[in-house]
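*Asks:* predicted model and sequence follow; I will ask about them next.
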Amino acid sequence: MTGIGLATEYVWVYIHGYIVVYMKTMIDLNDEALALAAKELGTVTKKDTVNAALEFVARRRERIEALLDDPFALGVGPDIADSDIMREARR
């Protein structure tokens, strides 16, 4: 396929020997939740709001996993492994 070809679910674009596929997904959105999310995220368009929310959730998951992988991140210091210090702390 050369040039721009249109189909019902996607558009093919031929650029310098490469085929790039653009897809659009139709979804039903909760308008009230979308408005609240837009206000919280400071976005204007539906597309920007959805993308910002997806990015926020993805980064949040990465931050949570990083915290769970680091034993010192949750307030547990190197003293946790020192039995003498821990014994005194329990008194």
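*Replies:* On my side now, so go ahead. Residues are numbered from 1 along each chain as shown.

*Asks:* only C-alpha atoms from now on, for both contacts and neighbour counts.
*Replies:* Noted.

*Asks:* the one residue sitting closest to the centre of the chain and L41, how far apart?
*Replies:* Centroid-nearest residue in the chain, with C-alpha atoms, centre = their mean: A58, separated by 1.9 Å. For A58, the distance to L41 equals 15 Å [C-alpha to C-alpha, to the nearest Å].

*Asks:* below is structure B, check it against A:
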Amino acid sequence: MRTTLDLPENLLNEAMRVTRTETKTAVIVLALEELIRKARIAELKQFKGKIELDIDLDNLRARR
């Protein structure tokens, strides 16, 4: 999908540099994917301590 954006050039250039991304499109796609990933993690964190799991981590990790 084509979209016209007015982005700060210095911000876009720095994002490309730190992510070692070669195109503007790639760095924007990467930023959107990262934003979605972080939002999903934040949603999962609300369940911390609220779900009872009967799991033996040592057994799962094959430690005895």
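*Replies:* Ah, there it is. As the structure is a computational prediction, the values presented were derived from the model and not from experiment.

*Asks:* TM-score for this pair?
*Replies:* Aligned and superposed, the two chains score 0.66 in TM-score terms (TM-score structural alignment, normalised by the length of the second structure); 50 aligned residues with a C-alpha RMSD of 1.6 Å.

*Asks:* on that earlier part again, the residue nearest to the centre of the first structure maps to what in the second structure?
*Replies:* Under the alignment (TM-score structural alignment), A58 of the first structure pairs with I36 in the second structure.

*Asks:* just D48 of the first structure next, same as before
*Replies:* In the second structure, the residue paired with D48 of the first structure is A26, using TM-score structural alignment.

*Asks:* and A38 of the first structure, how many neighbours does it have?
*Replies:* As a burial measure, A38 of the first structure scores 19 neighbours (other C-alpha atoms under 10 Å).

*Asks:* list the buried residues for stretch 11-28 of the second structure?
*Replies:* For stretch 11-28 of the second structure, a neighbour-count test (16 or more other C-alpha atoms under 10 Å) marks 15-16, 27 as buried.

*Asks:* what residues does the top helix by length along the second structure touch?
*Replies:* Longest among the helix segments of the second structure by residue count, using DSSP state H, is helix 24-45. By C-alpha atoms under 8 Å, 6 or more residues apart in numbering, the residues outside helix 24-45 of the second structure that reach it are 12, 15-16, 19, 21.

*Asks:* can you name the element that comes right after it?
*Replies:* Downstream of helix 24-45 of the second structure, the next assigned helix or strand under DSSP states H and E is helix 57-60.

*Asks:* what span of the first structure is that following helix aligned with?
*Replies:* The aligned range for helix 57-60 of the second structure is empty, by TM-score structural alignment.

*Asks:* which helices and strands does that helix pack with?
*Replies:* Taking 3 or more C-alpha pairs under 8 Å, 6 or more residues apart in numbering; DSSP states H and E as contact, there are no helices or strands that helix 57-60 of the second structure lies on.
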